[in-house]
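[1] After the sequence you'll find the predicted model.
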Amino acid sequence: MTPRRPASPLTALTGRLIVSCQAPPGDPMRDTGTLVRMARSAQAGGAAAVRVNEPEVVAATAAAAVDLPVIGLWKDGDTGVYITPTVRHALALVDAGAAIVAADATARPRPDGSTFADLVAAVHAGGGLVMADVATADEGREAATQGADLVSTTLSGYAPGSPRQTLPDLELVAALARSVEVPVVAEGRIATPEQAAAALAAGATSVVVGTAITAPTALTRLFAAGLTP
């Protein structure tokens, strides 16, 4: 009898929330144990998946009875292509237990001279899926043609070619939903449940929320600034 293959992690994400469990360098929350507890809290609250930075945290999250797909990324640097910038970074995340690898799929050159398609092929060969983080509709369409399994609006407003903005880029969500066959993930500046629902209405398959749920330092700073005369 042929064993039944497990369902794709994408099946669990439709219409659901993904929580980004990360903390910036120097933040008191940037501790592996703390981030794992954050992921477990997200699971308890109803998240369908978690988005986690760095192989160590990915491995610890996957091993900590977090029965959710782990979307792994590896931020290396803070300029240019720094979200899972090379094939080496991507494969380290697969080895750590990431079901999905998130990587920059903008048109900018990658530091190892590879292409996004090279990264996709390597991750697929290792048994993982790839989430393409893009800033524009053209980049999303190109990422889909290069084999991305999901396309996310993560870099809208943060990369060249996309306008700076303070609200979620629902226009990009809608444009991608009209033009790619793979699931579209809304990510970036989603601060309320109403904005998350609006992203689904615009055509997103799933919604990623980070700061509004998992960033007490940034949220405290926001409230403190609001009380400053």
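    Received, thanks.

[2] make it CA atoms for all contacts and neighbour counts henceforth
    OK.

[3] for this protein, what spans make up the strands?
    Secondary structure of the chain (DSSP state E): strands located at 16-21, 49-53, 70-73, 100-104, 129-133, 150-152, 184-187, 206-209.

[4] hmm, who's touching the third one?
    Read it as strand 70-73. The contact list for strand 70-73 (CA atoms under 8 Å, 6 or more residues apart in numbering) reads 49-55, 58, 61-62, 83-84, 90, 93, 97-103.

[5] what does the fifth one give?
    By CA under 8 Å, 6+ apart, the surrounding residues in contact with strand 129-133 are 99-106, 120, 123-124, 140, 143, 148-155.

[6] Take this one as well and set it beside the first:
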Amino acid sequence: MVASSANRLSRDHLQHGLIVSVQAPEGSAMRHPDVIAAMAEASLRNGAIGVRLESPEHIGAVRERCPDALIVGLWKRSFPDSSVYITPRWEDIRAVWAAGADVIALDATARTRPSGQVLEQLIQRAKTELGAALMADIDSVENGLKAATLGCDWVGTTLFGYTEDTAQLSPPAIDLLRPLRQQLPASTLLVCEGGIASAVTAADAIHGGADAVVVGTAITGVDLQVAAYCRHLKRQTE
């Protein structure tokens, strides 16, 4: 029986769960809908509560293969007039939703968006026109609290260490979790994402206040993991 979106998004299903980010960089042999869908299915079969996917094509492929999966969807798009790239525009939000995402992840930092689009307006349209659940990818406590006030259902530390204001910092954002959990509404799901490289760190994030964790590179990042091993071995033998 296919689980409803409401069941997939229930607090009981999400609490203390692992969401696997199943993505592959441009040019990777892994960046194929069938490969992404297979990795997503393997993750779900082994206990992941959901998957985080990039691009409507990959979202659609996983939804077809795993119809009852919890899918957090996004679309990475680059534009010359903005450094925001995670589902930056209304068109991208609509495409991610239409592809079958349960939750739409979008950049909710204070940075200027492409084409002058405004975060507040995008959140309002997504909630009223689509009825979509939203995950705010943020880089600070301030931006996390603002995103929740604007209507985002989830707050994730995804962009800590990846924005201009936090470039000097390294994820995971364990130190953001406690103040966020203390100040966010109880109904807002707090997600730790970024830099979680082991099960021990994932558990630390939960103990630190996160409701769930997202792990990507450490599980599905074949390209980055293999390259890192090779670089380390080369340094040891030089």
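    Looks like it arrived, so ask away. Remember, predicted model here, so these are calculated numbers, not experimental data.

[7] TM-score for this pair?
    Scored against TM-score structural alignment, normalised by the length of the first structure, the superposed chains reach a TM-score of 0.93; 226 aligned residues with a CA RMSD of 1.7 Å.

[8] Would you reformat the strands of the first structure as a markdown table and include distance to residue 160 of the first structure?
    Below are these laid out as a markdown table (distance: least, CA to CA, whole Å):
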| stretch | distance to residue 160 of the first structure |
| --- | --- |
| strand 16-21 | 23 |
| strand 49-53 | 23 |
| strand 70-73 | 21 |
| strand 100-104 | 13 |
| strand 129-133 | 13 |
| strand 150-152 | 16 |
| strand 184-187 | 17 |
| strand 206-209 | 22 |
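
[9] Which among these is found nearest to residue 168 of the first structure?
    strand 184-187 (7.5 Å; CA to CA).

[10] distance between the closest one and the chain's centre?
    Strand 184-187 of the first structure has its C-alpha centroid displaced from the chain centroid by 8 Å (CA atoms, centre = their mean, to the nearest Å).

[11] picking that back up, the contacts of strand 70-73 of the first structure, buried ones only, as a ChimeraX selection?
    Buried subset of these, written as a ChimeraX selection, criterion 16 or more other CA atoms under 10 Å:
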select :49,50,51,52,53,54,55,58,61,62,83,84,90,93,97,98,99,100,101,102,103
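
[12] Would you mind listing which of the contacts of strand 129-133 of the first structure are buried?
    Buried members of those, counted by 16+ other CA under 10 Å: 99-106, 120, 123-124, 140, 143, 148-155.

[13] which one is residue 80 of the first structure nearest to, not counting chain neighbours?
    Distances taken as CA to CA, 6 or more residues apart in numbering place residue 108 nearest to residue 80 of the first structure, at 7.2 Å, with adjacent residues excluded.

[14] What lines up with the one you found in the second structure?
    Aligned by TM-score structural alignment, residue 108 of the first structure pairs with residue 111 of the second structure.

[15] Scan the first structure for its longest helix.
    In the first structure, assigned by DSSP state H, the helix with the most residues is helix 32-45.

[16] let me redo that: the second structure
    Determined from DSSP H, the single longest helix within the second structure is helix 222-237.

[17] Show me what that helix packs onto, helices and strands only.
    Contacts defined by 3 or more CA pairs under 8 Å, 6 or more residues apart in numbering; DSSP states H and E place helix 222-237 of the second structure against helix 217-220.

[18] Now the helix it packs on on the first structure. Mean distance?
    Superposed on the first structure, helix 217-220 of the second structure shows a mean distance of 0.2 Å to its aligned residues (mean CA distance after the TM-score superposition for the first structure).

[19] residues in the first structure aligned with that helix?
    Mapped onto the first structure using TM-score structural alignment, helix 217-220 of the second structure covers residues 211-214.

[20] which parts of that stretch are buried?
    Within stretch 211-214 of the first structure, the residues scored as buried using 16+ other CA under 10 Å are 211-212, 214.

[21] Check stretch 170-187 of the second structure too.
    Those buried within stretch 170-187 of the second structure under the rule 16+ other CA under 10 Å are 171-174, 176-177, 180-181, 184.
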